[in-house]
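In: this one's structure only:
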């Protein structure tokens, strides 16, 4: 049984969430009305996972989360609004160690919550299995470094070293990154270690709502050496920059006037997650020689990106899967490994160093 603690000051939300999870056969549910009650329940109820509202009296969700991660680290899924303020607060929660978030319905909660039930249950189940020891406080550890860290020493991979040669950074090329659950903190670590003079553009598909990806790009841009921006219109791809696809849409690589560009596109209805990693990688292979592409698949539930990156590896491109030991959820990178498409399997804090070692000056 998964022991779930629901923390929300709204009696209606507590009831609706309790009913949703009580209807599942694998959940035992406890409730708390505010932060102090939640902290008191930790040693008694001993939850495997927590859903936590951000806006509560007495102690808000961020303060409660901070205490949880210090006193009894546990996977937490934040319940947040889709407003700009809600996006900033949710990203702050990710930095404090929350595994994932679910956006509150925009309209009447009792009517619209049914539409989000399946996603909510899936996310809480995935969070209950998440590894949080390495994810907790990752961003703070990165930001404590006052100088650029040396490239991490190479670590053994699960797979034998690929025979593919390194590629020249002086020629046209792209790094394609896919991530989902646990992704904001993982991107902070990855991009925080890549220098401003990195020779290739980096294009990122992070599963998120549209109201969150702009806030994510701005947050990363403040703390990382690269210039980081959200793609909201056709955008030329420039070395030393990283580009985050707008949420609730897809992100494509194309050419405009002969130069590489990122293009936002309506989400493909046949695909489950957006921005779609599979669609991003496939579009890049249509416009760039596969041997000039490096795919990086990091933490996230599901398998988005695994199929396209396996195809990329088969056509001569290089691929990196985040190692199970560091991934919050090893669904996406684990699927790439299972398909035989990962040239390198590398812990999160060593991915940047591996990227730089694969691209010749």
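Out: Sure thing, it's come through. Please read these numbers as outputs of a predicted model, since none were measured by experiment.

In: C-alpha from now on. contacts and neighbour counts both.
Out: Noted.

In: Quick one: residues in contact with stretch 45-60.
Out: Stretch 45-60 has contacts (Cα atoms under 8 Å, 6 or more residues apart in numbering) with 2-9, 30, 34-36, 61-62, 65, 74-80, 89-90, 124, 127-128.

In: cool, stretch 119-132 as well?
Out: Under the criterion Cα under 8 Å, 6+ apart, residues 2, 21, 48-49, 51, 73-77, 97, 99-100, 102, 301, 326-329 lie in contact with stretch 119-132.

In: Go again with 7 Å.
Out: Applying Cα atoms under 7 Å, 6 or more residues apart in numbering, the set of residues contacting stretch 119-132 from outside is 48-49, 75, 77, 99, 102, 301, 327-329.

In: What residues sit buried inside it?
Out: For stretch 119-132, a neighbour-count test (16 or more other Cα atoms under 10 Å) marks 120-121, 123-128, 130-132 as buried.

In: Next: stretch 203-219.
Out: Residues of stretch 203-219 classed as buried: 203-217, 219 (neighbour count, 16+ other Cα under 10 Å).

In: Over to residue 242. Which of the three states is it?
Out: With DSSP: H, G, I helix; E, B strand; the rest coil as the basis, the three-state label of residue 242 is strand.

In: Would you quantify the distance from it to residue 304?
Out: 20 Å (Cα to Cα, to the nearest Å).

In: And residue 24, how close does it get to residue 117?
Out: Distance, residue 24 to residue 117, by Cα to Cα: 11 Å.

In: Second structure for comparison follows:
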């Protein structure tokens, strides 16, 4: 197989060096050039024809969003992975970039401190490889047209007149490649879904609120970032906040279910953990649980998917053909935890069917 050709774009020479060193630890990746700003990136893209570009957001001369738009106009087949700062502003800009056509993002652990980028080296490599795989599959939509149509405004504002006495919960676990995959799936779910919905996306703490807002804007279902004490409600979705595990607590007196946020277990590889949340939902809802495991590295969620299926719940895993990283869903499938295996574009239909089956 040909090596993946990558162009690294960043205004910091130290960051360009760090990203190059990280990527070149993988024998399947070749860094064919670097660029110091957006204008330089456009020139290098024309000259080198990379498969993937890693693109800094905050740059002089030409910023990342402007660069992204021009790069995709100039080279529609190229895939772009944004490199973002861990700030609220950085999160908003990152999701704007993804709406414009960026494949995914990797967050800088400490602003622009290049040495800390090595902490997310595995994630960066996985996302570059996932971007190259997506390029080979052929882009599903044209550059600049990846933004889904905004959802029809909800007739009942979130939190008002909600049905908090319900019987079914859908839990979706996802990691690398998740934002784009979720934006393909969740807008297809109906506003009257007969279940509460929880999304556990491995994401930094400063990113989950912006991501939940993005989902709320484009999905018929209402979405919000979960907070301690929030009540689950039928036909509403919540995103587990970065930095905490989301677990559920039953309030027997009021017959509702509340969110509890915890740092335990501390030794989880991912916080929030898909396994922790799925197990908590299963403990309360048993066979009325629908577990969904999508693209991501590792095995988070696979063990809980097995438990859900053994308890009589319904489990759905993303098929290899569409998974950006076929790690988490593969683990669930190989362990026998996936009753249904489907490509991402059919997952929403399978969720609706599963909810109606219960």
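Out: Okay, I see it. In this text the structure is predicted, and so the values were computed from the model without any measurement.

In: TM-score for this pair?
Out: Once the chains are overlaid, their TM-score stands at 0.84 when taken by TM-score structural alignment, normalised by the length of structure 2; 339 aligned residues with a Cα RMSD of 2.8 Å.

In: Neighbour count: residue 242 and residue 304 of structure 1, which is higher?
Out: Between residue 242 of structure 1 and residue 304, residue 304 has the larger neighbour count (other Cα atoms under 10 Å), namely 28 against 25.

In: For stretch 230-242 of structure 2, measure first residue to last.
Out: Between the opening and closing residues of stretch 230-242 of structure 2 there is a gap of 16 Å (Cα to Cα).

In: so where in structure 1 does that stretch end up aligned?
Out: Applying TM-score structural alignment, one finds that stretch 230-242 of structure 2 aligns to the residue range 235-247 of structure 1.

In: and what of stretch 192-205 of structure 2?
Out: Alignment note (TM-score structural alignment): stretch 192-205 of structure 2 is matched to residues 197-210 of structure 1.

In: Can you name the two of the contacts of stretch 119-132 of structure 1 that sit furthest apart?
Out: The largest distance within the contacts of stretch 119-132 of structure 1, taken as Cα to Cα, falls between 102 and 327 and amounts to 19.7 Å.

In: and these two? which has more neighbours close in?
Out: Neighbours were tallied for residue 102 of structure 1 and for residue 327 using other Cα under 10 Å; the higher tally belongs to residue 327 (27 against 22).

In: The more buried one matches what in structure 2?
Out: Residue correspondence, TM-score structural alignment: residue 327 of structure 1 in this structure matches residue 323 in structure 2.

In: Which parts of structure 2 are strands?
Out: For structure 2, strands defined by DSSP state E occupy the ranges 4-9, 29-35, 52-56, 79-84, 104-107, 169-174, 196-201, 222-225, 236-239, 245-251, 256-262, 289-293, 314-318, 340-342.

In: Which one of those strands lies nearest to residue 279 of structure 2?
Out: Put simply, out of those the one that sits nearest residue 279 of structure 2 is strand 245-251, at 8.5 Å, with distance taken as Cα to Cα.

In: The closest one: average distance to aligned residues in structure 1?
Out: If you overlay the two and look at strand 245-251 of structure 2, the average distance to its match in structure 1 is 1.8 Å (mean Cα distance after the TM-score superposition for structure 1).

In: List the buried residues of that strand.
Out: Residues of strand 245-251 of structure 2 classed as buried by neighbour count (16+ other Cα under 10 Å): 245-249.

In: any idea how far it is from the chain center?
Out: Remark: strand 245-251 of structure 2 is offset 22 Å from the chain centroid, using Cα atoms, centre = their mean, to the nearest Å.

In: Spit out the contact partners of the residue positioned nearest the centre of structure 1.
Out: When structure 1 is reduced to its mean C-alpha position, the closest residue under Cα atoms, centre = their mean turns out to be residue 183, at 1.6 Å. If you count contacts by Cα under 7 Å, 6+ apart, residue 183 of structure 1 has them with 206, 299-300.

In: Throw the residues you listed into JSON lines and include distance to residue 278 of structure 1, thanks.
Out: What follows is those, written out as JSON lines (distance: Cα to Cα, whole Å):
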{"residue": "206", "distance to residue 278 of structure 1": "12"}
{"residue": "299", "distance to residue 278 of structure 1": "15"}
{"residue": "300", "distance to residue 278 of structure 1": "14"}
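
In: Okay, whichever residue in structure 2 pairs up with residue 95 of structure 1 and residue 183 of structure 2: tell me how far apart.
Out: When structure 2 is aligned by TM-score structural alignment, residue 95 of structure 1 is paired with residue 99. Residue 99 of structure 2 sits 10 Å away from residue 183 of structure 2, taking Cα to Cα as the criterion.

In: again with residue 116 of structure 2
Out: In this view, residue 116 of structure 2 and residue 183 of structure 2 are 29 Å apart by Cα to Cα.

In: Next: residue 248 of structure 2.
Out: Distance check for residue 248 of structure 2 against residue 183 of structure 2: by Cα to Cα, it reads 25 Å.

In: No more questions from me, cheers.
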